[in-house]
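Colleague: Provide a 3D model corresponding to the input given below.
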Amino acid sequence: MKGFEEVFIVAWIVFGLYMLVFMVVGADLWSGVRKAKRRGEVRSSYGFKRTVDKLARYYNLLIALTVVDCMQMGGVWYLDGYYGYHIPIFPVITLIGAIGLGCIEVKSIFEKAEDKVRSDYQQVLMLAGEIAKHRTDPEEIAKAVVDYINKGSGK
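Modeller: Next up is the predicted model:
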C-alpha cells in the first residue's frame, strides 16, 4: 500500500502545480485588464483569446514535462523496489517547469503597460517600413501585411 500512497501524493502535487500555473495566468490576466482599463483601452475578446491560447501552450508543456516525470518516477520506483535505493518519488521536472512558467507570468505582471504598447508600435513601424520599401509592388505589400497579421495572431 505504500506505493499507492506515494502515487496519490504525487498526483496531488502535480494537480497543485497545474492549479498554481492556472492561478498565476489568471493574475496576469487580471493585471492586464487593469492596465488596459487605466490606459482607457477597450477590452476585447482578442486579449482574452490570447490568454486562452497561452494557457493551452503552458498546459501542453506541463503535460509533456509530467510524462517525462512519470518516466523518471517509474525508474526511481523500480530502483527502490528491486535494488533498495531510497530516492523520494517527486515530480521534479514538472516543478521546475511550473516555476519557470510562474516566473514568466510574474515578469509579465510587473512589466509596464507602456513597454508592451511600445513593442506594438515598433511592429507597426516595421510594417510601415516594409510597405514603403515595396510601395511599387502590390504583391510584396500584401505579403508584408499578411506576415504582420500572422505574426500578431501567433501563427
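
Colleague: C-alpha from now on. contacts and neighbour counts both.
Modeller: Fine.

Colleague: how far away is the residue nearest the centre of the chain from V117?
Modeller: The residue lying closest to the centre of the chain (CA atoms, centre = their mean) is Y58, at 4.0 Å. If you measure Y58 against V117 using CA to CA, to the nearest Å, the figure is 24 Å.

Colleague: if we can go back for a sec, buried ones in the helix or strand that contains the residue nearest to the centre of the chain?
Modeller: Applying DSSP states H and E as the criterion places Y58 in helix 45-83. Judged by neighbour count (16 or more other CA atoms under 10 Å), helix 45-83 contains these buried residues: 51, 55, 58-59, 61-62, 65-66, 68-70, 72-73, 76-77.

Colleague: between those, which is closest to A36?
Modeller: Nearest to A36 among the buried residues of helix 45-83 is T51, at 14.3 Å by CA to CA.

Colleague: Sequence B follows; please return its structure for comparison with A:
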Amino acid sequence: MNDIIETFIHDHLFLHLVLIAVSMTAIIIAMGIDFISGIQKAKQRGELRTSKKYKMTATKAKKYFNPFLTLVMIDLICCIVIPFPVFAMLWAAYCAFCEFKSVREKSWEKAELRKAEKTMSIIIENKDDIARLAAQILFETQKEKEDKNDTGTTE
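Modeller: Reported below is the predicted structural model:
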C-alpha cells in the first residue's frame, strides 16, 4: 500500500506541482511584461507614474491569483481523475492572453479612450446645462420659424 501511495505522490502529484508552478510562473512573467510595458507607454504619453498606478498591479495580481489558487485546490482534489491541472492551466492561459492583449494595445488608443472618458464625464456632470442649452436652441429655432411664418402671411 505504501508503494502505491509513494508512486502516486512521486509520479502524479509531482507532475501536478510542476505544471502548477509553470502556470504560476507564466502569470507572473506576463504581469511583469505588462508592468514594464505600461511604464514605457506612460512615459510616451507623458503621464505621471504614481504609486496609485503602481498599486494597480497588486490589485491585478489579487484578481489573478485568488481564482488561480482556488482552481489549484480544485485540481488537487481532482488529481486522481484528471492527469494534469487543467483548470489552473486554463486560468493561467487566460491571464497570459489578457496581459498579451494589454501589451499589444497602442498607447495612443489608450490616450484616446481616456480622453473620451473625460469628455463623457464632463458631459454627465453638465447634463443640466446641456439640456437647458438644447431647449433654448429649440425654442429660438421655433420662434424664428414662427416669425418667418408671421411675416410671410402678412405681406
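
Colleague: and the residue nearest to the centre of the first structure, what pairs with it in the second structure?
Modeller: Mapped onto the second structure by TM-score structural alignment, Y58 of the first structure lines up with Y64.

Colleague: how close does the closest residue to its match other than its chain neighbours get to K43 of the second structure?
Modeller: Using CA to CA, 6 or more residues apart in numbering and skipping the chain neighbours, the partner closest in space to Y64 of the second structure is C95 (6.9 Å). Distance check for C95 of the second structure against K43 of the second structure: by CA to CA, it reads 25 Å.

Colleague: Based on its surroundings, how many neighbours for E139 of the first structure?
Modeller: Number of residues near E139 of the first structure (other CA atoms under 10 Å) recorded here: 11.

Colleague: Next one: the residue nearest to the centre of the first structure relative to V52 of the first structure, how far apart?
Modeller: For Y58 of the first structure, the distance to V52 of the first structure equals 10 Å [CA to CA].

Colleague: likewise D120 of the first structure?
Modeller: Taking CA to CA, one finds D120 of the first structure at 20 Å from V52 of the first structure.

Colleague: try I149 of the first structure
Modeller: 19 Å.

Colleague: what's the matching residue for L90 of the second structure over in the first structure?
Modeller: Match for L90 of the second structure (TM-score structural alignment): I96.

Colleague: Now do the helices in the second structure.
Modeller: Counting by DSSP state H, the second structure has helices at residues 2-7, 14-45, 51-77, 86-104, 107-125, 127-154.

Colleague: And the last one, what's buried?
Modeller: By neighbour count on 16+ other CA under 10 Å, the buried set for helix 127-154 of the second structure is empty.

Colleague: what's the angle between it and helix 107-125?
Modeller: Angle, helix 127-154 of the second structure to helix 107-125, by axes from the mean of the first three to the mean of the last three CA atoms, to 10 degrees: 70 degrees.

Colleague: residue contacts, the residue nearest to W77 of the first structure when sequence neighbours are not counted?
Modeller: Closest residue to W77 of the first structure apart from its sequence neighbours, by CA to CA, 6+ apart: I89 at 7.1 Å. Neighbouring residues of I89 of the first structure by CA atoms under 8 Å, 6 or more residues apart in numbering: 6, 10, 73, 76-77.

Colleague: ok, now H16 of the second structure?
Modeller: 76, 79, 84-85.

Colleague: Next one: the residue mapped onto it from the first structure from D147 of the first structure, what distance?
Modeller: Alignment note: H16 of the second structure maps to V10 in the first structure; criterion TM-score structural alignment. Distance from V10 of the first structure to D147 of the first structure, counting by CA to CA: 44 Å.

Colleague: sorry, back to before: isn't the residue nearest to the centre of the first structure up against I99?
Modeller: No: using CA atoms under 8 Å, Y58 of the first structure is not in contact with I99, being 11.8 Å away.

Colleague: what residue of the second structure matches up with K133 of the first structure?
Modeller: By TM-score structural alignment, K133 of the first structure lines up with K127 in the second structure.

Colleague: ok, that match to L113 of the second structure distance?
Modeller: Applying CA to CA, the value for K127 of the second structure to L113 of the second structure is 21 Å.

Colleague: And H12 of the second structure, by the same measure?
Modeller: Distance of H12 of the second structure to L113 of the second structure, given as CA to CA: 48 Å.

Colleague: between those two, which one's more packed in?
Modeller: Just comparing H12 of the second structure and L113: by other CA under 10 Å the higher neighbour count belongs to H12, 16 against 12.
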